[in-house]
Every structure is written in structure tokens, then in C-alpha cells.
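K.L.:
Could you work out the structure for the sequence below:
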Amino acid sequence: MTTLKDPSITPSTFSTTRFDYLIVGGGTAGLVVAARLSEARGSSITVGVLEAGPKSLDDPLINVPGRFGESLGGQYDWRFETVPQPGLNGRRLLWPRGRVLGGTSALNFMTWTRGNREDYDAWEELGNEGWGWDGMLPFFKRTETLHQSSPKHQSQHQSHFNTEFHGTDGPISSIYSKDFSAPHQHWHATLNNLGLETNKSHFSGSNLGAFTTLTSVDPDTRTRASSATAYYLPNLGRSNLHVLPDATVHRVLLEGRDDEWVATGVAYACGGQEFVVRAAREVILCAGSVQSPQVLELSGIGNPEILEAAGISVKVANSNVGENLQEHMRNNQLSVTAAIYELPSDLIGPDELRADSVLAAAAQEAYKTSQSGVYAMLPCALGYASLSQVIPSPKLRWILSNLPTAETSRDKILSKQFTNSKRGQIEYLFDLGNWSPYFKSEPGRVYGTMLMMLQLPLSKGSIHITSSSINDKPAIDPKYFEGPGGELDFSIMSYCQRFADKICRTSPLSSIIQKRVYPPESFFPSPSEYKEDFTSWIRSSCITDWHPIGTCAMGGHEGIKAGVVDARLRVYGVKRLRVADASVMPLHICSHPQATVYAIGEKAAEMILNDWGS
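P.N.:
Here you go, the predicted model:
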């Protein structure tokens, strides 16, 4: 592997440069903010970015779409894990996060989707002005260039779109794949047979139903489009934009001025040495849902009990820092089940390429010469269903009548959302490969995985420091299936898993499925008799979908009593300090969050420039 040549700066020079803005984290949102600030008003604004990982702009492990998932657990991954989860039989779950320029946008599966109108309107209803659907749509469009599929492609692959809701000149290219795996060919007809209609405009404020998803991939090279390739690479020659890789921020520097705290810079380490760098205007945390709260706490902003236990002096007391963790299993990360089905042996997917060098070489040649084949493929067959579409009415009535008592404004809005049949609260996805860490593939056999993901979990978790060192990983505690809300999450997952299995028993998808191998099936009843119990399997196999949000949430009407930042992403109690990443989202969305995080970066940059004027 080689590394693209680009302007470099030494830690010593970086620390003595006069920056207007310092951005902590060169990830999905961080590079958006950096690009937009550094392009504003000519070159009069100087921007510095500190990224803990390397640049690695041309590694095929990252850039080749069909190699999605291979980088997880490797050198570009922070390799976080949760504390033991009682709701998951005491298991710890791995929590991949990007440790490379581009952050998690360089590790994710390139799924390009958008939430529902109601998802974002809920943020505004909490008092976060400008964060509703209408306020967010211009920023969704600003980040994207839609490359339209041909009429023939639309007819063959259901690659529908409505140009009114897409961008035309944004840095991120959104495209439909050239080729799709065998299961995709049967996806729409199968879900249609189960009452889930094809959604021909899933970017217009409702993603309910089945659709072929767009992907964040360059249309010419068919390589990954990340924040590094789209927002940094075209702008790396700017004299006012400096990115320092392999630099780990230890804390934000806070100074007391006239009885208030002001962010003046950061302390960081690079190459085994420690440095300090100053910001004339603002420090902007874009370190993600795990590390933005970690850096705040190490800087003295957070719950006094947690800070004092770690030996940190309290500067700003705020018990919301690191709380409100939601992850597609509701206010925690997404909860995912992965059932494995055996498929015909002549199908070829990513597992087969990793096991057979001859197949891999042929796939590599197809990708190199025509940007096609398995290495150009991504999982694109998605479906979102409301609870009322997949849970029997008596059971759903019981669930709705047993929702936990709403103690906060967020809880009240979330409870109200559970009665909204327009929300796709359960995501389904089927594609080739064994996606489960708990099932061992047998050589020579081909597998497909049915994923089911809970979008609006009721259980809430937290992320907190355990010491005063940035080198000690924080305690990640999603509290999966814990508490009254967690018990309902578990019940919902159990019933929705039946529908997941029903999809695989429905024609035409069932025509390429030989049998379910994980969990092993003890019987194969007819649909009318189907009442299989998945509860014990879910408890022992459920994992995360890597979509954590909420740990530095916007407080809305309640301010510091309910959140960490205001609607302009300014940290309560500190001047010249903001957070701009997925951690500011107060409630989760029924969608993969990538496109939303880009939009957060776009909106943050505009607010920063407007607040500082000319």
C-alpha cells in the first residue's frame, strides 16, 4: 500500500500556527466543517484539524466497496467494546469506530439513506429551532450529488428517485450500484407479497416500505466516497487548511475569564510528544458519540461525581454529558439480529472471495477493468416497516399500553412516536455472506444473512471516562434490554424477528433459500402455523449496528437541564466551544445516520460562519 502525497505539517509547526478554528476529529462531520470554513471568505480563515488516525487515502481495504467490513477490528478501528450487558447474557459487544482520516465514513457500508420527516421534526419539537425536516433538507441536498439511474436500470432494479429531494453539486456522490447480488433480484417482489410496498421516493420524508438504496460511491472509479475523499482530498492544497494525522487530543484548554469559561485551544500528543495549540475563535469537537463526551469530561465538563472519581477538576457541572446514549436499539446503539440461511452453492459473495484466491483474482480483474462484479457490489436491498405492519394487533396494543412513564420531554415525544404508523421502526436487510460473529461458516457452503434492526429503542445508556487519561477507553454501557423500556425492546425484537424469518419463507426470495442454519430450525411450519419463539436466541446473539447518537445532545427548551449543547451546537457553560457530530442528535432516526451526520456538519459550518459574521 502507498500513501498519496499531500501537504504535511509537523506537530511543532502545527502547534505554533495561528488558527481561527480548531477541529478535534477528522471524521465524517469534522472534515465537512473544515472544508466549509476554509473555503469561506477566500483564505482569510485558518483551520486546523487534529485526527488520531492516519490519512491512508488510497488503501483498497477502505476504498473498494465489495471489501466492506474487512477493516473492522483492524488498524483503522478504535476497537471499542461495551461493558458486560446483563440483558445480553453478560456479553460484551464490539463497537467499531473509525480511527483514520474520514472516520467512520471510511469504515461503514456506504449506505446512503435519510430519515423520516417526523424524525427531524421531533428534534425541533424539543425546542431545537431549525432542526426539523424543512430546516435540514437544504443541508441534506448541499452535501450530495445524485447520479441518476437510467430508465432501464430503474425497471430492472427498482432504483427510483425524485430529483426534487436530492442535491446536484455536493461533494458526496450518491449512486445506484451497477450490479446486485442474487437476493436483491427477489427483494421487492417478496416484500410486496407481504404487504410492504416499494417506496419510489424514500428521500422525500418517508422511507417506509421496500427500496433499493443509494450508496456513497464515486460513479467513475466505483470507489468509496468518504469525507476524506470528498471534502478533504479536493481541498488539500489550501494554504489555510492544515490536517495533522496521528494526533490524539487529550483535552480542551479552558480559561476562566470574568466568571465564565472560554475554550482557547487543545492539548494533544503526536509522535510520543505532547503539544498545545491555540484557537483564536473556536474549538469544535467532531470526535463522535464515543469520544466527544470523553474529551468533554477530560476537560472538566460533565457529571461532578464521574469527574471527581477520575481525578478531574470540575469546571462545568453537567450531568447530561455522556448520557442519553441511543443506538439503533433505542437511545443506545442499534440492536441487530443476524439469522443465517444456506443458499445455492453457485452463488458468489464476499465470503467466497475471501476463501478462494482464484475467485478473488477474477473479481479483482472485473473491478479493475470495468468497475463491476462482486467487488463493486454493496448490500442495497432495504425495507422499513412500522410496528403495526409486523406485530399482531393484540400484542402491539399490549406494547403501547405498557410504555414506560415519560419522565422527560424526549421520553414524551418518543412515546408519541410509537403510535405513528408512518415511522419505519424496524429495518430489514438481506444479502449474501455470513454477517454473524456467532456462527462459524462451513467451507464450501454459501450463506445469506437476514438482518433485523430496531430503530427507536426505549432503553438508554451512557458513555463515561474511567480515568484521567485519554488512553484509557471509556466505559460504554448501552444497557441493552434493561429496565422497563428495555423489556419492551426485547418483546418488540422477538415479535419482529418472526417477520424477518417469514420474509425468508416467502416467494420469490424463498426460491434461493435451502434452509435456515442459525438459529437452527427444528421445524418448517406453514405460514398459518408459524409461531416460532426466538427469545432465547435474540438474548444470546443480538449485536450492535454501530449507530450511536445522543451523548452530547441538544437540550432544546430545557437547556442544560436536558442537554449538552444548544440548538447552535454551543456547549452550555463554555464560550467558543461547540460539538458537531452524531452525539448532538437528541433522538434517534429511522435510518442509517451517515447522510444525517454529513448534514449536521454542513449546518454547523453555516451556523459558525453566521455567528462570527464577516
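
K.L.:
Please make it C-alpha for all contacts and neighbour counts, starting now.
P.N.:
Will do.

K.L.:
Would you map the strands across the stretch 351-500 of the chain?
P.N.:
Applying DSSP state E, counting those that start in this stretch to the stretch 351-500 of the chain gives strands spanning 381-385, 426-432, 446-454, 462-464, 475-477.

K.L.:
Give me the helices and strands touching the longest one, please.
P.N.:
Using 3 or more C-alpha pairs under 8 Å, 6 or more residues apart in numbering; DSSP states H and E as the contact criterion, the neighbours of strand 446-454 among helices and strands are strand 335-343, strand 426-432, helix 483-504.

K.L.:
To check against the first, give me the structure of this:
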Amino acid sequence: MTTPHISASDFVKKSFDFLIIGGGTAGLVVAARLSENPNLIVGVLEAGSASLGEDANIDIPAYYGNTLGGKHDWQFETTPQSGLGGRTLAWPRGKVLGGTSALNFMTWNRGAQKDYDAWKELGNEGWGWDDLLPFFKKSETFHPPDEDIQKEAKLYYDPDAVGFSGPLQTSYMREYSASHALWHPTLNALGVQTNEAHLSGSNVGVWTTVCSVDPQTCGRSYAANAYYQPNASRSNLHLLTGAEVKKVLLNREDGEWVAKGVHFVHDGDEFEVFASREIILSAGSVQSPQILELSGIGGAAVLERAGVLVKVDNPNVGENLQDHIMTAMIFEVDPTLQNPDDPNTDPELAASALNGYSSSKSGSLTILPCSICYVPFTHFVTPEILSPITSQAASTIDTFSEADSIRLRRLSHPQNLGQIEYIFDLGNWSTSFQPDPSDGRKYGTMLQILQYPFSKGSIHIQPPETGSTSPHNLAIDPQYYTGRTGHIDFEIMTHCQRFAEKICSTKPLSNIIRSRAFPAPSLSDDKLKDWILETTITDWHPVGTCAMGGKGGMKTGVVDERLRVYGVKGLRVVDASIMPLQISAHLQATVFAIAEKAACMILEDLNR
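P.N.:
Take a look at the predicted model:
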């Protein structure tokens, strides 16, 4: 599909009502919904290219991961993390139309009801589970599974909790890895029950995940082909790709700062473009705080150090960064099993897989990792182990912070919350384990992902380096396992790792497992702790850097409950950065719901 072309010089001549910074997961939702009103002129500025239907690495499900580190990835990195032995971690973010929804692994799930109710508890009215559920449903068209595989693959759902007429196509996959048939009975044997309504407000239990895949095409469904492509011909919707925004233009009017336009660079030339109603910042958890700070909105100390004029002094910008962290334990498995990695190492298998996908939309290129479970700590950590961790947390967190009190409550009180996520699939997913491809061995990966981190970090602009081609450097510092409370995450991950091994040593899954390959089976408990520090990586789910302030307002956040930036008229943030607390889920479904709700609020405010 060819994206309607407009030059930068023609784009800036338009009389826009709304300008949206970022044509990603959230930005394209807002653009589509606002432009449903033919009287509103909407402009979208996207730094990446369109690539609609032009890149198999985006469109074909099993090619997930191929885009990471490539031209569609901003290729961010963290600062050296002292809690990880000084390692820096790659932080992939989508630099393409559709944003990170074009790069992710297509997992489509939701957090717990208590996750969103906690946002409301902080004083963010309208952001509880009951408030968001209509927008979750509005975003999707869920395709019920075929009856012939529904029971076999445990494909359950609650029809009252899913949408059937939204832009995003969601479905259960039709084919699965050979290990998936063993997943449910293994977890059931360990007392983890199958959750038949995992999209209905509790994800605790074992289940088969829904994916953002269109079952008609067996291709990725994401913001670009779901929200933009069907609406690209609208005369009131204008998209400029290759446009990197540098700052929001603010004017001082009657003693208030007002967002009037955007300064951006396109093909090396600088431009300014204006909007009469609002600027909507949807650049994600990394770049939304960056653009605010470059615009003069942020902590005075940060801005002054970077040489930016302070307009709105709000030290919360870029703070409150929360991310999911994970480890990947590798097991040698039955060599006769068909492995998703095989086409990567065998050209004949790769050609055969592509032929099967092209001709019948079947085969290994349609298979995604779908074996998932979420479990509370209390399922496998005894009170004797959990109690001192809880006491330690209580002594170190800021109990005067309501958000920290919620974190502590999640840990200290037995709750039906999915505090740890486990995913198993065939193939080697580790970035640290590099086996010899010629030895004929095959592997499976057990991922362990912490859902409610105590570690909190920051993202801030930095003073420009001498000779740098970028106007500002960006310091992404998640503070994994460090800071006042990060050590709690490490304690939790250490104890939870043992349950990951227990899963893989329980039948029937253990029937296909030969031995642990990474870390080495002989590793002592102390060495296992070292391994966790040496191999922990991000699950690429950053939130919170432009959080809703709730009861504390500007003292605790960056935007109000209607996502309006404190201290500036006509400027909102709409993306994962507004989430005040992390959730127990992969983020994309929640980001789509946030954007749907935001668009609704913007239109409501327009008519007031």
C-alpha cells in the first residue's frame, strides 16, 4: 500500500486543528478517531517510514524479532547499569509507522482489574477497570477460535469481555509449537489452574494467549494497517513520515504557556507547523519526556544542565520509569521436535516455510509463543521466605507515597495477582547463550518476567556532547536492581527462578527436556544469583515517565486525568508514559485502550 504523499513544505501550510507527534501505537488511534469528524483537520508527524505491506519482517508473525536493531528501530540503549554489572541494554522502540506495535511479539492481553483500579485509587478518575473495559473492547475485533482446535489448544475466552467490531484484529493462532500441548497439564500438575477468562480482569493461571494477528491474512495487525490504512484517503487526515520532532512551540498568553505548534526536521531541513486546538504528544515512554524537556517542560536542574530555557518547572518529567525485567533459562530438548529456530539455520527449511505461508497461510511462520502463565508469589514462595522480603521493602520504600504503598500492598498481602509471568517455547531466545549450530542439538526457552517492579528509574536529556550530531543526548537509566528498592526485585527474581526450573522438571513437559543448558546444571545457588545479574534484560515494557498525577497533581505527575500537561494549555500526552503504575501484562492492548479513551476525552472537551 502506498501512503498518500505530502511534502514537508505543503504539510506546514495546512491549517491544522490537531497535531499528533508520533504515528505509533497510540498516535494513529487518536488520529483515526479525531479525523472521523470531517470538520477537524488532523496532522501526524512520524519520524520513521511507512513500510505498509513492504516488509515481511513486520507482517509475517514468526519473523518477530527480525526488526530489532534494524532500520525500523530507534536502537536506544540504557546507561551502564550498576545492578547488572555495568552492562548496557538495548531498548528497542519502533521508528516506523505503527511504532512499537510493528515490532512487538504480538501478545494481546490485559492487566488485572486491580492494576487499573490502582490508577483510579491514586486519584485518576475515569481510569479504573470498569472505565477502561469499553475502550479495550472498542479497539479490537476478536475472532473466536475454530471449534476443532479450541479444546485441544485450550482456547478459552469470555465473549462479554472482548470486542467484535474494532480496528485491531485479534485471534488465537491456528498452529502451535509441539511443546504447547504439554503446557497446561504441566502447570495444572503444579496447582496452577487454567484460566478460561484471562481477558476479564484476572490473568492469574495458565492460558493460551490471544495475538494481534488477522486470521484472514495470518499477518500482523497493528496500528498502521488497522487504524491508519483504512482511513488514509480522508481529506482531513495528513501524515508526514520522516519528520523528527525536536520540540513543542510554546507561547506565553495571559500569563499561561500555550502549545501552539511543533518544530521538526525533515530531510535535514527545519520546519515549524501550527495547530489551532491542541498538540498531542504520542512519542512513547522514551521520547515523550524527551520532547517535553526539549520544549522547556521538566525539572529545572535537568533543563539548565542541558542548556534548555525553563518554562514549566516540573521535576516529575522523565521520572517514575518502571519496566518489566526478565531472564531466559535454556533447556536442551528432544532433537526430533520441530523447532521454530530450524528455518533460521537451514535454507531449505526456510524456503519451505515461506512457501507454506505464501500459499496456504500455514506452517511454522504462523506460529507464535503462546504458552503463558501468571502466578502470585504466594503460589511458590513460602511465608517464611516472603515475610523478610516484605519487611525489608516496608523499611526502604517511601510509605508516604501512595503509589509505593500500593507496591508494598501487592507484595505483602496475599492477592490474586499475576506477579510473575512465565513463558515457554521451543527455540533459543537468550541473547547470552550462543550454542554451536553444527552439534544438532535443539533447545527450549523458559522466560521469567517480573510484573510489579520496585526498581524505578528515569529518562532525561543530557548536555550535548562535543562533536555530536544530535542536539541532546538521552540518558535512559532504569536502575535495574538498584536505587532504594531495586534490591527487592533481585531477591524476588532469585526465588522465582526456582519455580521456572520446577516447571521444566514436571511432567509432561519434562518428558521432552534432556537437561538444562544455560545456566550450567552444576551451578550452585550463589552462582545462580550471579547468572541472574549477568543475564537479566528488559522485556521492553517501559511506562510512567509522564505519569498521571492523580490526587497530588503536579507534585506527583506530569499530566492530569484527562492527560493534559500540567502548566501548559493545549498539550496532552497519550501513550504508555502516562501510566502511573506498572501492570501485570504486555502493554500493547492497554496502550490501544488508553488511546481510544484519550480520543474520546479530546472530542468531549471539544464540545464543552
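
K.L.:
May I have the TM-score of the superposed chains?
P.N.:
TM-score of the superposed chains, computed with TM-score structural alignment, normalised by the length of structure 2, equals 0.97; 597 aligned residues with a C-alpha RMSD of 1.3 Å.

K.L.:
re the thing from before, now tabulate the helices and strands packed on strand 446-454 of structure 1 in CSV and tack on mean neighbour count and distance to Gln85 of structure 1.
P.N.:
Putting these into CSV (neighbours: other C-alpha atoms under 10 Å; distance: least, C-alpha to C-alpha, whole Å) gives the following:
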stretch, mean neighbour count, distance to Gln85 of structure 1
strand 335-343, 25, 13
strand 426-432, 24, 22
helix 483-504, 20, 12
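
K.L.:
Would you convert those into JSON lines that also reports distance to Ile391 of structure 1?
P.N.:
Output for these, formatted as JSON lines (distance: least, C-alpha to C-alpha, whole Å):
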{"stretch": "strand 335-343", "distance to Ile391 of structure 1": "17"}
{"stretch": "strand 426-432", "distance to Ile391 of structure 1": "11"}
{"stretch": "helix 483-504", "distance to Ile391 of structure 1": "6"}
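
K.L.:
Quick one, which of the ones you listed gets closest to Thr221 of structure 1.
P.N.:
strand 426-432 (23.4 Å; C-alpha to C-alpha).

K.L.:
Please work out which residues of structure 2 line up with the closest one.
P.N.:
Strand 426-432 of structure 1 corresponds to residues 420-426 in structure 2, going by TM-score structural alignment.

K.L.:
And the strands of the stretch 351-500 of structure 1: which comes nearest Asn610 of structure 1?
P.N.:
Here strand 462-464 is closest among those (C-alpha to C-alpha), at 31.9 Å.

K.L.:
For that closest one, buried residues please.
P.N.:
462-464 (16 or more other C-alpha atoms under 10 Å).

K.L.:
That one against structure 2, how far on average?
P.N.:
Compared with structure 2 after fitting, strand 462-464 of structure 1 has a mean deviation of 0.2 Å; criterion: mean C-alpha distance after the TM-score superposition for structure 1.

K.L.:
In structure 2, what range does that strand match?
P.N.:
Using TM-score structural alignment, strand 462-464 of structure 1 pairs with 458-460 in structure 2.

K.L.:
what span of structure 2 lines up against the top strand by length along structure 1?
P.N.:
What stands out as the longest strand in structure 1, according to DSSP state E, is strand 273-285. Across structure 2, the stretch matching strand 273-285 of structure 1 (TM-score structural alignment) is residues 269-281.

K.L.:
Now do that stretch: distance to the chain's middle.
P.N.:
27 Å (C-alpha atoms, centre = their mean, to the nearest Å).

K.L.:
what's the answer for stretch 372-383 of structure 1, then?
P.N.:
Using C-alpha atoms, centre = their mean, the offset of stretch 372-383 of structure 1 from its chain centre is 19 Å.

K.L.:
Can you check which part of structure 2 it sits on?
P.N.:
Matched against structure 2 by TM-score structural alignment, stretch 372-383 of structure 1 falls on residues 362-373.

K.L.:
May I have the distance across that stretch, first residue to last?
P.N.:
26 Å (C-alpha to C-alpha, to the nearest Å).

K.L.:
Before I go, just wanted to say thanks for your time.
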